[in-house]
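>>> Got a predicted structure plus its sequence, pasted below:
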Amino acid sequence: MRKPLFLRIVEAVIANDVYFQQRRDATGRQGLSSLQKCTAAMRVLAYGTSVDAHDEYLRISKTVTGDALMKFVEGVISCFSQQYLRKPNDNDLARLLHVGEERGFPGMIGSIDCMHWEWKNCPNAWAGQFAGRSGKPTIILEVVASYELWI
């Protein structure tokens, strides 16, 4: 992930929840930074690891990582769901249908594509469940894409 995108997500999550704002604890010491909490949450999501896998690397306990993960996911949903996770409205559908018709695909809103990707960091306990024909763990990515992604 590129740094500007990561920082945009972090800034939105910080503005949404005071949990991610750096504060002093009861003894007066600086608490964990928002970058540490968001990095821990994103690493758990990206690598599929457990919450206690990052305690030495980021100096965060599994409790804080678990809390940060839950609050991070809730924050991303509340900050970005209106823009990225919404159903298309009538104007969106009309525009997509018009462009599809212009390109020779009448009645098409978007296209669906599926593919198997090798899951390098699949937890050992799940490897058997996700084994593909190659014997290696894979995940299936399903994407609905429209022409707007190329603009």
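Yep, it's here.

>>> alpha carbons only for contacts and neighbour counts from here, please
OK.

>>> burial of the residue nearest to Ser50 when sequence neighbours are not counted, as a residue count?
Excluding the flanking residues, the one nearest Ser50 by C-alpha to C-alpha, 6 or more residues apart in numbering is Val44, at 6.5 Å. Neighbourhood size, Val44 [other C-alpha atoms under 10 Å]: 19.

>>> shouldn't Val44 be in contact with Asp55?
No: the criterion here is C-alpha atoms under 8 Å, and Val44 misses it with Asp55 at 11.5 Å.

>>> Next, the buried residues of stretch 6-16.
Neighbour-count burial for stretch 6-16 flags 9-10, 13-14, 16 (criterion: 16 or more other C-alpha atoms under 10 Å).

>>> and if you look at stretch 26-44?
For stretch 26-44, a neighbour-count test (16+ other C-alpha under 10 Å) marks 32, 34-44 as buried.

>>> okay, pairing it with this:
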Amino acid sequence: MGRHVFLRIVDVVSNCDPYFQQRIDAVERKGLSLLQKCTAAMRMLAYDVSAYAVDDNVRIRKSTAVEGLKKIISIVVTIFEGEYLRKPNSNDIQRPLQMGEARGFPGMMGSIDCMHWQWKKCPKAWKRLFMSGHREVAIIILEAVASSNLWIWHAFFGVSGSNNDINVLDR
């Protein structure tokens, strides 16, 4: 995540909920800063780690990190869902189509890519379903379509071979 995006989220969060404002406790010590609370929540989301994992780096208790994460998610969805967390409209679709045409690719909205992640804690009952090829480990796949400005048009998590290009484009 770019610094400007992080700081925009921090600004929105600080204006929406007094929980994120730094306070002084009964013995006149400063409490956790806005940046500590937001950094802990963003690291938990970005790196898929528990609240214990951010405890050492950010110096924040597990209960505070979890509470901050819940509040940030709620605020981000409330504030940004109208602009970013919605289905595209016809104006949104015209922009990448025009960009593709200008670059010599008429009708192209974006590029499709696929990533494979090892699922270390896959339940034993599901392991065979998620095994792929010669590997002896469970794999989960992310398929995504993104335009050149990194706007994500489609994302799909699933089993290898469960979704092909035609199904992605149909969605």
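It's in. Model, not experiment: these values are computed from the prediction.

>>> Residue most distant from the centroid, structure 1?
In terms of distance from the mean C-alpha position of structure 1, Thr27 ranks first, at 34.4 Å (C-alpha atoms, centre = their mean).

>>> Please, which helix or strand holds that one?
Under the criterion DSSP states H and E, no helix or strand holds Thr27 of structure 1.

>>> picking that back up, Provide a list of residues in contact with the residue nearest to Ser50 of structure 1.
50-51, 69 (C-alpha atoms under 8 Å, 6 or more residues apart in numbering).

>>> Which members of the buried residues of stretch 26-44 of structure 1 are the farthest-apart pair?
Greatest spatial distance among the buried residues of stretch 26-44 of structure 1 (C-alpha to C-alpha): Leu32 and Val44, at 17.1 Å.

>>> that older thread, export the contacts of Val44 of structure 1 to JSON lines and append columns for neighbour count.
Shown next, in JSON lines, are those (neighbours: other C-alpha atoms under 10 Å):
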{"residue": "Ser50", "neighbour count": "14"}
{"residue": "Val51", "neighbour count": "22"}
{"residue": "Leu69", "neighbour count": "22"}
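
>>> neighbours around the closest residue to Phe157 of structure 2 other than its chain neighbours, how many?
Computed as C-alpha to C-alpha, 6+ apart, the closest residue to Phe157 of structure 2 that is not its neighbour in sequence is Leu142, at 4.6 Å. Look at Leu142 of structure 2: counted by other C-alpha under 10 Å, it has 15 neighbours.

>>> The closest residue to Ile140 of structure 1 other than its chain neighbours: which element?
Once flanking residues are discounted, Ile140 of structure 1 sits nearest to His116: 4.5 Å by C-alpha to C-alpha, 6+ apart. Per DSSP H and E: His116 of structure 1 is located in strand 111-118.

>>> Can you name the secondary structure element that comes next after that strand?
Counting by DSSP H and E, what follows strand 111-118 of structure 1 is strand 138-145.

>>> mean shift of that next one relative to structure 2?
Its aligned residues in structure 2 lie a mean 2.9 Å from strand 138-145 of structure 1 after superposition (mean C-alpha distance after the TM-score superposition for structure 1).

>>> So which elements touch that strand?
With contacts taken as 3 or more C-alpha pairs under 8 Å, 6 or more residues apart in numbering; DSSP states H and E, strand 138-145 of structure 1 sits against strand 111-118.

>>> mind listing what's buried in the strand it packs on?
Neighbour counts over strand 111-118 of structure 1 (16+ other C-alpha under 10 Å) mark Glu118 as buried.

>>> Narrow the buried residues of stretch 26-44 of structure 1 to those in helices?
Judged by DSSP state H, the buried residues of stretch 26-44 of structure 1 include 34-44 as members of helices.

>>> what about the top helix by length along structure 2, how far off from structure 1?
Longest helix of structure 2, by residue count under DSSP H: helix 62-80. In the superposition with structure 1, the average deviation recorded for helix 62-80 of structure 2 is 1.2 Å (mean C-alpha distance after the TM-score superposition for structure 1).
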